[in-house]
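for reference, the sequence and a predicted model appear below.
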Amino acid sequence: MPEITIVRHDAQETRAVDAGTKLWELFRETPDVVAARVGGELRDLSREVEDGSSVEGVSIDSPDGLDILRHSTAHVMAQAVQDLYPDAKLGIGPPIRDGFYYDFDVATPFTPEDLEKIETRMRKIVKEGQRFDRRVTSDAEAIDELQHEPYKIELIGLKGGAGVEDAAEGASVEVGAGELTIYDNVRRDGEVAWSDLCRGPHLPTTKRIPAFKLMRSAAAYWRGDEKNPQLQRLYGTAWPSKEALADHLHRIEEAEKRDHRRLGRELDLYSFPDEIGSGLPVFHPRGGVIKRVMEDYVRRRHIEEGFEYVGTPHISKEQTFRLSGHLPYYADGMFPPMAMEGANYYLKAMNCPMHNLIYRSRGRSYRELPLRLFEFGHVYRNEKSGVIHGLTRVRGFAQDDSHSYVTKEQAPGEIKHLLDFVLGLLRDFGLDDFYLEMSTRDDSKPDKFVGDDAQWAEATEVLERVCRESGLELVPDPGGAAFYGPKVSVQARDAIGRTWQMSTIQYDFNQPVGFDLTYQAADGTRQQPVMIHSAKFGSIERFVGVLVEHYAGAFPPWLAPVQVQAIPIAERHADYLYDVARRLKARGLRVEVDDSDDRMQKKIRNAQLQKVPFMVIAGDDDVEAGAVSFRYRDGRQDNQVPVAEAIERVAAAVDAREQV
């Protein structure tokens, strides 16, 4: 009789079971389990238990369970499409964050009306309770069965080769190395309703899909290559309950209201002129205020934390980036070179090589370490046009970039210093919900990383130890390291629960070698320093975009482009408010007087739309009393507030960096 170990949370139970027992039989009493992890491998519940295996149930609301739910829903969507449009050819259909998609080759692009029909058909399939049945096949058998699906046949040709991983996002979900499998959607009478080449696993039946919705359609090149045919991609979302789906749709609605691109236009903060080029934003005066306040604040904080401010040019000769290793390891991320005076010059994609040259400009002693260099360096990345998105993914941006040069012994303390500094800065700007992500190298692709195993192990251990000592959740990111060393990134959740990658701290044992950086140790020998990269905001542009969405444009007073809007009730009150404005400006506060011909209520409405934190309103009685009506952004208003008190209210809110 086979024996298995069932893993439940922190407990384990060894149990003898009958031969031929199915996995679903182990989880009869736990209806939220939709799959199982057997010896580390995800499997359908219809698979048989294996002797000596360790089995753990996968609940539908776990990360793996959500992926299985969404991938199963993608299959239902593909079945519905081919039911309605029999000539549609299948691409791939992986789960993605918060949803799924499937690519189709169809003669005519899908319309919103088509999506409604497809969703209606999907509901019928779900209601039928079709089983997801797995069967193993051979390459030849699959090609014969799927001869009408050219894209699936192409994937079979990629099976087991390096190409399958690069085929497209999620292609490995469709076919992977090892066994080739097909999943049949089987009706209750045993008839196969639809089949798809897939690695799985899937839900037991379509009835286990509680809530879903199709979201939109878009064009997408097969395997992400513009030389390939353009397919139609249908996006959808699926959740473990109708309530969870409703919450997700509400978050999407809220995110649309907070979209920093729209708010940037409405609040006149920045723009993206086509004449300049894609991914190259310009800041308008009001957006420039936010950017300047951020930069001034973070510059001061860096100096307080022991950093020295430096400046470096936007371009450099090719050799600089060869010494750093960015050529060839990061060449695809850099703009093409410019030939000049017999040399190739590159726009810099990072500041670290030039900081290394500053370090190397003279001899260094151990007494100078840690040596901390910092600048707002403008860098340029050759991002693909398809990934550029407002301020959050650009081609030109400023980094609050720092590099600490330390001894190996100093490295843990410096990483802790940087992590504490980073978290404190983010809290200052209103972000206080974090976790950490640890990015390590991909051992299966050694040619993409420099350094030996011992260096990587040491660097990874130091970063991981400091992260765990912070008490924050630490999430692994295998393969996400930079080519020169592992990194930790701070993931911050915004006001509506979305996660943004913010600050990064990277341990670099490579560049000091390339630039021959040394210091004289206490014993008189020359030693190599460790270099630690850190960007607190990541990029100023991206951080502005995140803050715009976090605050929905209603910045706290200390960051608001206009802190006070002065509103005269009639034209005769304008001079009085201009005098109040001079007194506010004398306190370093940002104020504007609305002396337009609009009626007072329209002026108040305009200030509300511009999300100005405070308004001071004056009429005859206010002028006579030397006072103003003091109005808050939320509509509260105090009448007959003495001007001096009104100024102090604003100044106190700004100094306290409070949200109103």
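Ah, there it is. Residues are numbered from 1 along each chain as shown.

please make it C-alpha for all contacts and neighbour counts, starting now.
OK.

show me the strands in the stretch 1-150 of the chain, by range?
Assigned by DSSP state E, counting those that start in this stretch, the strands in the stretch 1-150 of the chain fall at 3-8, 11-16, 33-38, 41-43, 54-59, 89-90, 95-96, 99-105, 131-137.

which one of the ones you listed lies closest to residue 169?
Proximity to residue 169, assessed across those by CA to CA, is greatest for strand 95-96 (8.7 Å).

what helices or strands is the closest one leaning on?
helix 63-84 (3 or more CA pairs under 8 Å, 6 or more residues apart in numbering; DSSP states H and E).

quick revisit: let me have the strands of the stretch 1-150 of the chain in a markdown table, extended by distance to residue 659 and mean neighbour count.
Shown next, in a markdown table, are these (distance: least, CA to CA, whole Å; neighbours: other CA atoms under 10 Å):
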| stretch | distance to residue 659 | mean neighbour count |
| --- | --- | --- |
| strand 3-8 | 44 | 17 |
| strand 11-16 | 46 | 11 |
| strand 33-38 | 43 | 24 |
| strand 41-43 | 46 | 18 |
| strand 54-59 | 40 | 22 |
| strand 89-90 | 51 | 22 |
| strand 95-96 | 35 | 21 |
| strand 99-105 | 34 | 24 |
| strand 131-137 | 52 | 19 |
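
and the helix or strand where residue 155 lies, which residues are buried?
Element membership for residue 155, per DSSP states H and E: helix 150-158. Within helix 150-158, the residues that count as buried by 16 or more other CA atoms under 10 Å are 151, 152, 153, 155, 156, 158.

then this one, side by side with the first:
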Amino acid sequence: MPEIQVTVVAADSKAERTVATGTKAWELFADSPEVIAARVDEVLRDLSHELADGSVVEGVAIDSADGRDILRHSTAHVLAQAVQDLFPDARLGIGPPVENGFYYDFDVETPFVPEDLARIETRMRKIVKEGQKFSRRAVSDAEALDELADEPYKIELIGLKGSGHAEGAAEGASVEVGAGELTIYDNLDRRGERAWKDLCRGPHLPTTKRIPAFKLMRSAAAYWRGDEKNKQLQRIYGTAWESKEALEEHLHRIEEAERRDHRKLGRDLDLFSFPDELGSGLAVFHPKGGVIKRVMEDYVRQRHIDEGFQYVGTPHITKEGLFHTSGHLPYFEDTMFPPMEMEGARYFLKAMNCPMHNLIYRSRGRSYRELPLRLFEFGTVYRFEKSGVVHGLTRVRGLTQDDSHSYCMPEQAADEVKHLLGFVLGLLRDFGLDDFYLELSTKDESKDKFMGSDEQWESATRILEEAAAETGLELVPDPGGAAFYGPKISVQARDAIGRTWQMSTIQYDFNQPAGFDLEYQSADGSRQQPVMIHSAKFGSLERFYGVLVEHYAGAFPPWLAPVQVQGIPIAERHNDYLYDVAKRLQAAGIRVEVDDSDDRMQKKIRNAQLQKVPFMLIAGDDDMASGAVSFRYRDGHQENGVPVEEAIARVAEAIATRAQV
């Protein structure tokens, strides 16, 4: 039998192998049950793919990123098959893998209810147990149109493929229709007969039995291809994992995330709200929430001053010409609130602060001796986020940035970036976020998306990359993710349950100084153009706030807690004593409340625990007699007979050291 040569790639090795012509990828990995697909010449393929001479082949494990995507997409197909088994009139939309799961869209007459999902999941388990084979076959456009004549949404996708627009048709549409040949996957039963089929470019698992663990999560309405002008379909979300243990861990993370949801905690702890009268994505902070907000602002304001920044202030509205000068309007107008017509001019609510800081810089002549010139403000900006993405404090339409801009000579830029990066990382650690990595966003090949020369981009990118490398942190590339005016470093922080949040940013800008004709007089008397470096330490105060609520599950460290001490009198006769203690705490700058309600002591303790107060000072007859209190911690640990002065000192030390208690 004729033979061919292939290269098998493993984690740390490559090996040349001679195999028979017609060998399938699965034959190379028969002893590796975790392999569910193959990467052949850098293209993901089914294990049934026939290898060619010279192929470079790498196994794809089910617990890898690509492996999970294939598992989830295959599970989405099982979901669609189950739906059409139970609801024969259901028409198919698309069913891609997404982060931590998958979904499939259906056109059905009646929206799905929880009881439907239970039935569908039961049917899916039967399909999985049957071990149906995923079988790929190439078809012509005409054949696909004929076979899928009863599926109008698939017909539309085939038409989009023919017009060259399939990749942008919808999220996941490229999973259904590739740019080249069309393929249909048949689900074959044990007799080899077709049980179901779907238009898809794959790859898939070998059989449904390779789906170890899955669960349907919920259903929701979704517009076809994400366009509100199109018909509203029903979307079923699910999740699938490489083991039952991994699924259980994921479900536990979801449960923990729900417990920490800042929107719920914001209500329960009376921190903030989103009144309908104001509009979507516009928050108000209540007194207790306002304490946290003020502490955050006071901290970051003083840190900026300590780091050499000067505090400035700018208005919320400007004539549109300013954003033409800065270059923002062509790129950002679709995310800005509509303009207002006044006195023959158009005005915009500002969506960014940097153009106004440029006007401050330009207000008088500047010398090289002033540089770096560092300007900072709490600037509230407004961005018209679509209603579908507005989410509590983490995605709002009115947000406050601790926005700063450093104007420096080009030769100072590298040191300034390092200075800013050190500032950012120190701030995150002070707030209890100490697990992070960096992301470097650069330009891609898009010609109309970025301003400036290739040389400017290369120089700026190198400066950011070198500064990031000095931190010793992981640096992840993000090609194409830069702002139009220059590359940026983003700090990606992991919270207490391992979720990643984009926090602070540092952006290099060589375009706005040119647009605003910013200059400084150099040592030789010539006029030179400065470099501008944007940085936001919180990023958005609202978003940072929401992340902190979830990171701490509302149990803030004492220095951030709105109420740091709760006084709990055992009986009414102990009220005055604890009010005197409270005055001494207040004199030491400690935030304290006394619960003088008619509730029993245990109810008062329970209320303080529900409000996640760090410390409770309990007083009864013996405490009054000895000038002491019972000192109770948030975790329930309690020490009796603690002298008042010692109790005050303990609280003050915990606040001063930003202790996590």
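Good, I have the coordinates. Computed from a predicted structure; not experimentally measured.

got a TM-score for the pair?
Once superposed, the chains reach a TM-score of 0.97 (TM-score structural alignment, normalised by the length of structure 1), with 659 aligned residues with a CA RMSD of 1.5 Å.

in structure 2, what range does stretch 51-68 of structure 1 match?
Using TM-score structural alignment, stretch 51-68 of structure 1 lines up with residues 53-70 of structure 2.

how much space between residue 64 of structure 1 and residue 72 of structure 1?
Computed with CA to CA, to the nearest Å, the distance linking residue 64 of structure 1 and residue 72 of structure 1 is 12 Å.

of those two, which one has the most company?
residue 72 (27 against 17; other CA atoms under 10 Å).

how near is the closest residue to that one other than its chain neighbours to residue 230 of structure 1?
Ranked by CA to CA, 6 or more residues apart in numbering and with sequence neighbours excluded, the top spatial neighbour of residue 72 of structure 1 is residue 202, at 5.6 Å. As judged by CA to CA, residue 202 of structure 1 and residue 230 of structure 1 stand 28 Å apart.

could you do residue 149 of structure 1 as well?
Where residue 230 of structure 1 is concerned, residue 149 of structure 1 sits at a distance of 16 Å (CA to CA).

tell me the SS of the counterpart of residue 352 of structure 2 in structure 1?
Structural alignment (TM-score structural alignment) places residue 352 of structure 2 against residue 350 in structure 1. Here residue 350 of structure 1 is recorded as coil under DSSP: H, G, I helix; E, B strand; the rest coil.

the one 3 residues further on now?
Secondary structure assignment for residue 353 of structure 1 (three-state DSSP): helix.

could you give the number of residues near the closest residue to it other than its chain neighbours?
Leaving out its chain neighbours, the residue that sits closest to residue 353 of structure 1 by CA to CA, 6+ apart is residue 324, at 5.8 Å. Residues lying near residue 324 of structure 1 (other CA under 10 Å) number 21.

quick one, what contacts the aligned residue in structure 2 for residue 324 of structure 1?
Aligned by TM-score structural alignment, residue 324 of structure 1 pairs with residue 326 of structure 2. Residue 326 of structure 2 makes contacts with 355, 512, 515, 516, as judged by CA atoms under 8 Å, 6 or more residues apart in numbering.

among these, which two are most distant?
Every pair of the contacts of residue 326 of structure 2 checked by CA to CA; the farthest is 355 and 515, at 10.0 Å.

who has more neighbours out of these two?
Between residue 355 of structure 2 and residue 515, counted using other CA under 10 Å, residue 355 has the larger neighbour count: 20 against 13.

surely the more buried one touches residue 322?
Yes: between residue 355 of structure 2 and residue 322 there is a contact at 6.8 Å, judged by CA atoms under 8 Å.

out of the strands of the stretch 1-150 of structure 1, which comes closest to residue 495 of structure 1?
Of the strands of the stretch 1-150 of structure 1, nearest to residue 495 of structure 1 by CA to CA is strand 99-105, at 21.3 Å.

and the closest one, which stretch of structure 2?
Strand 99-105 of structure 1 corresponds to residues 101-107 in structure 2, going by TM-score structural alignment.

contacts for the matching stretch?
72-73, 75-76, 79-80, 90-97, 222, 232-240.

could you redo the last one with a cut-off of 7 Å?
Contact with stretch 101-107 of structure 2 is made by 72-73, 76, 80, 90-97, 233-240, as judged by CA atoms under 7 Å, 6 or more residues apart in numbering.

quick check: stretch 362-378 of structure 1 aligns to which part of structure 2?
Aligned by TM-score structural alignment, stretch 362-378 of structure 1 corresponds to residues 364-380 of structure 2.

buried residues of that stretch, list them for me.
By neighbour count on 16+ other CA under 10 Å, the buried set for stretch 364-380 of structure 2 is 366, 367, 368, 372, 373, 374, 375, 376, 377, 378, 379, 380.
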